[in-house]
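Colleague: sequence and predicted structure are below.
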Amino acid sequence: MITQALSLPDWSPEAVVFDCDGTLVDTERHWQEARRRAFDAFGLTPPPGFAERAKGVHYTDCGRLMAEETQKPELAADLARALLEHFLALVADDPVTMPGAVELVRLLSGRMPLAVASNCPLEVVEECLGRAGLRRHFQHIVVPSGTSPDSGCEMRPGIVRPKPWPDVYATAARLCGVEPVAALAVEDSLTGVESASRAGLRVVGVGPRPAEEDAVRADLWVETLRAPELLAWIGAGVSGGG
């Protein structure tokens, strides 16, 4: 079901950049379980509402957040390492695509450049896409190579900062050979929506519609990538060359 419709029906993308976690591959439950295991390994109790605050956050920043919210700042690096180790083990055992992801990627594949912009390490994205049978459809994968989004640093050549900085989406559009304003981002987290919007891409948000002040940050919200209206719009734009 389309829950918001603005200017997208009159516009067609020249490239599409997808988030991976929670957008293409159902890994958020693995991150949740990995966080639970990491907390448990250090004898810590997850603070109320932590799962929502951690959604879409780079794993190193998540480790820092886990440490800060449990008053154990000295454990930030150890928690981040444990989080990634548990996640990799979980996703290797149980890769599942999100509803509609395969259909949408196949619809677009070969007709325009496709890329992935993710906060996950490259090996995680490659593993997830490979096991889901989607890797061959993407010409580019962009992941952070730089510092924490909380560091306040400016962008430097060769440094790609994690979401919510715009770097991963701006870089993905450039690699696809299009201006950011000509590209579409597909995202499930508000962190990712902010990143794509700051980069200048139009954005489709996927999942339950958030509060209105957050919903307006995307051009469109759909419950799943199987939304018939979304597939019809993308199909018409691709067929029309738009």
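Modeller: It's in.

Colleague: going forward, measure contacts between C-alpha atoms and count neighbours the same way
Modeller: OK.

Colleague: which residue, other than its chain neighbours, is closest to residue 31?
Modeller: residue 87 (5.9 Å; C-alpha to C-alpha, 6 or more residues apart in numbering).

Colleague: buried residues, the lengthiest helix in the chain. List them.
Modeller: Once the chain is assigned using DSSP state H, the helix that runs over the most residues is helix 76-93. Using 16 or more other C-alpha atoms under 10 Å as the burial criterion, the residues of helix 76-93 that qualify are 76-77, 79-80, 82-84, 86-88, 90-91.

Colleague: now stretch 54-74
Modeller: Applying 16+ other C-alpha under 10 Å to stretch 54-74 flags 54-67 as buried.

Colleague: now the residue lying farthest from the centre of the chain: how far from residue 50?
Modeller: For the chain, the residue at maximal distance from the C-alpha centroid (C-alpha atoms, centre = their mean) is residue 43, at 29.7 Å. Using C-alpha to C-alpha, to the nearest Å, one obtains 16 Å as the distance from residue 43 to residue 50.

Colleague: can I assume residue 188 is in contact with residue 206?
Modeller: Yes - using C-alpha atoms under 8 Å, residue 188 and residue 206 qualify as a contacting pair, with a distance of 4.7 Å.

Colleague: list residues touching both of those two?
Modeller: Listed as contacting both residue 188 and residue 206 by C-alpha atoms under 8 Å, 6 or more residues apart in numbering are residue 23.

Colleague: show residues contacting the longest helix of the chain.
Modeller: With contact meaning C-alpha under 8 Å, 6+ apart, helix 76-93 is reached by 27, 30-31, 33-35, 37-39, 59-68, 124, 127-128.

Colleague: name all residues that make contact with residue 20.
Modeller: Each residue near residue 20 by C-alpha under 8 Å, 6+ apart is listed here: 116-118, 125.

Colleague: pasting the second one now:
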Amino acid sequence: MNIQAVLFDMDGVLIDSEPAWQKAELEVFNQLGLNLTQTDVEQTIGLRIDLVVDYWYKRRPWPKYDNAQTTQAIAEKVVAFILKEGQALPGILDAISLCKSFGLKVGLATSSPHYIIDAVLNRLALNNAFDAIESAEHLALGKPHPEVYLNCAKALAVAAEHCLAIEDSFNGLVAARAASMQTIAIPEAKFANDAKWVIAHHQLTDATEFGQVLNQYQLD
């Protein structure tokens, strides 16, 4: 398989922000009286945050529903965490550098809104690292729909089948597979033994193992 571009998810791949999302969701939703548990919020990992809010409203409706307001409240808590404590996940900065050393195009395809993208890239000093950045923020459908990945491939001028996507969530993995891309799953350790990751072409413990996968492909 010929690979010309590597596309990175952001939350849970570049930066360990998934716990911050889950904590923020628990705080905001439970202030609204939903009484969610950690297991509950783990069900929606990888979904765009407005879709998460809609998901829970359909299942446990609350009065004075305002999706935008609830979404904003959650996102503000996540941004505060990123700017104060956000750290690059193991091996990810080296993985990006390795892609560039091989002359591969590098893209970012995320469900997060642009103000969170900006916070992450500023915190990790990656403002100039990506050849294309695509968000599902304003798309009709976020992940697991493949559009954000297809848009990123188009922005890079690389056919989707010549892209390798790196994901930590099952919803994101489904999106990348639906886009006909090669895939790497790097799930959170406590989910790593779940049988569902079998749909990924490769599963890694963390991005320090990325070079071993890249060596298996023909690179242009």
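Modeller: Looks like it came in fine. Keep in mind the model is a prediction, meaning the values are calculated, not measured.

Colleague: columns distance to residue 173 of structure 1 on top of the buried residues of helix 76-93 of structure 1, output as TSV?
Modeller: What follows is the buried residues of helix 76-93 of structure 1, written out as TSV (distance: C-alpha to C-alpha, whole Å):
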residue	distance to residue 173 of structure 1
76	33
77	32
79	33
80	29
82	32
83	30
84	27
86	32
87	28
88	28
90	31
91	28
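
Colleague: so what's the residue count around the counterpart of residue 161 of structure 2 in structure 1?
Modeller: Under the alignment by TM-score structural alignment, residue 161 of structure 2 pairs with residue 181 in structure 1. Other residues near residue 181 of structure 1 number 16, with proximity taken as other C-alpha atoms under 10 Å.

Colleague: where does stretch 72-85 of structure 2 end up in structure 1?
Modeller: With TM-score structural alignment as the criterion, stretch 72-85 of structure 2 aligns to 81-94.

Colleague: so how far is the matching stretch from its chain's centroid?
Modeller: 17 Å (C-alpha atoms, centre = their mean, to the nearest Å).

Colleague: what do you get for stretch 171-184 of structure 1?
Modeller: Remark: stretch 171-184 of structure 1 is offset 16 Å from the chain centroid, using C-alpha atoms, centre = their mean.

Colleague: touching that stretch from outside, list them.
Modeller: Residues outside stretch 171-184 of structure 1 that contact it (C-alpha under 8 Å, 6+ apart): 13-17, 113-117, 139-142, 160, 169-170, 199-204.

Colleague: buried stuff in it?
Modeller: 171-173, 175-176, 178-184.

Colleague: so what corresponds to residue 50 of structure 1 in structure 2?
Modeller: Under the alignment (TM-score structural alignment), residue 50 of structure 1 pairs with residue 40 in structure 2.

Colleague: doesn't its match fall inside a helix?
Modeller: Yes - note on residue 40 of structure 2: a helix contains this position according to DSSP: H, G, I helix; E, B strand; the rest coil.

Colleague: structure 2: strands as residue ranges?
Modeller: 2-3, 5-8, 105-110, 132-135, 163-167, 182-185, 202-203, 218-219 (DSSP state E).

Colleague: comparing those strands, which comes out most buried?
Modeller: Comparing the strands of structure 2 by mean neighbour count (mean count of other C-alpha atoms under 10 Å), strand 163-167 ranks first with a mean of 28.

Colleague: got the contact list for residue 120 of structure 1?
Modeller: 58-59, 143-144.

Colleague: at 6 Å instead, please
Modeller: Neighbour list for residue 120 of structure 1: empty [criterion: C-alpha atoms under 6 Å, 6 or more residues apart in numbering].

Colleague: map it onto structure 2.
Modeller: Residue 120 of structure 1 is assigned residue 112 in structure 2 as its aligned equivalent, the criterion being TM-score structural alignment.

Colleague: what is the aligned counterpart of residue 30 of structure 1 in structure 2?
Modeller: Under the pairing rule here (TM-score structural alignment), the equivalent of residue 30 of structure 1 within structure 2 is residue 20.

Colleague: give me the distance between residue 93 of structure 1 and residue 127 of structure 1.
Modeller: Note on residue 93 of structure 1: its distance to residue 127 of structure 1, by C-alpha to C-alpha, is 11 Å.

Colleague: same check on residue 101 of structure 1?
Modeller: Here the distance between residue 101 of structure 1 and residue 127 of structure 1 works out to 16 Å (C-alpha to C-alpha).

Colleague: who's more crowded, those two?
Modeller: Just comparing residue 101 of structure 1 and residue 127: by other C-alpha under 10 Å the higher neighbour count belongs to residue 101, 19 against 16.

Colleague: my guess is the more buried one contacts residue 25, does it?
Modeller: No - if you go by C-alpha atoms under 6 Å, residue 101 of structure 1 and residue 25 don't touch, sitting 7.8 Å apart.

Colleague: quick one, helices of structure 2?
Modeller: 18-31, 38-42, 49-59, 67-85, 92-101, 114-123, 147-156, 170-178, 210-214.
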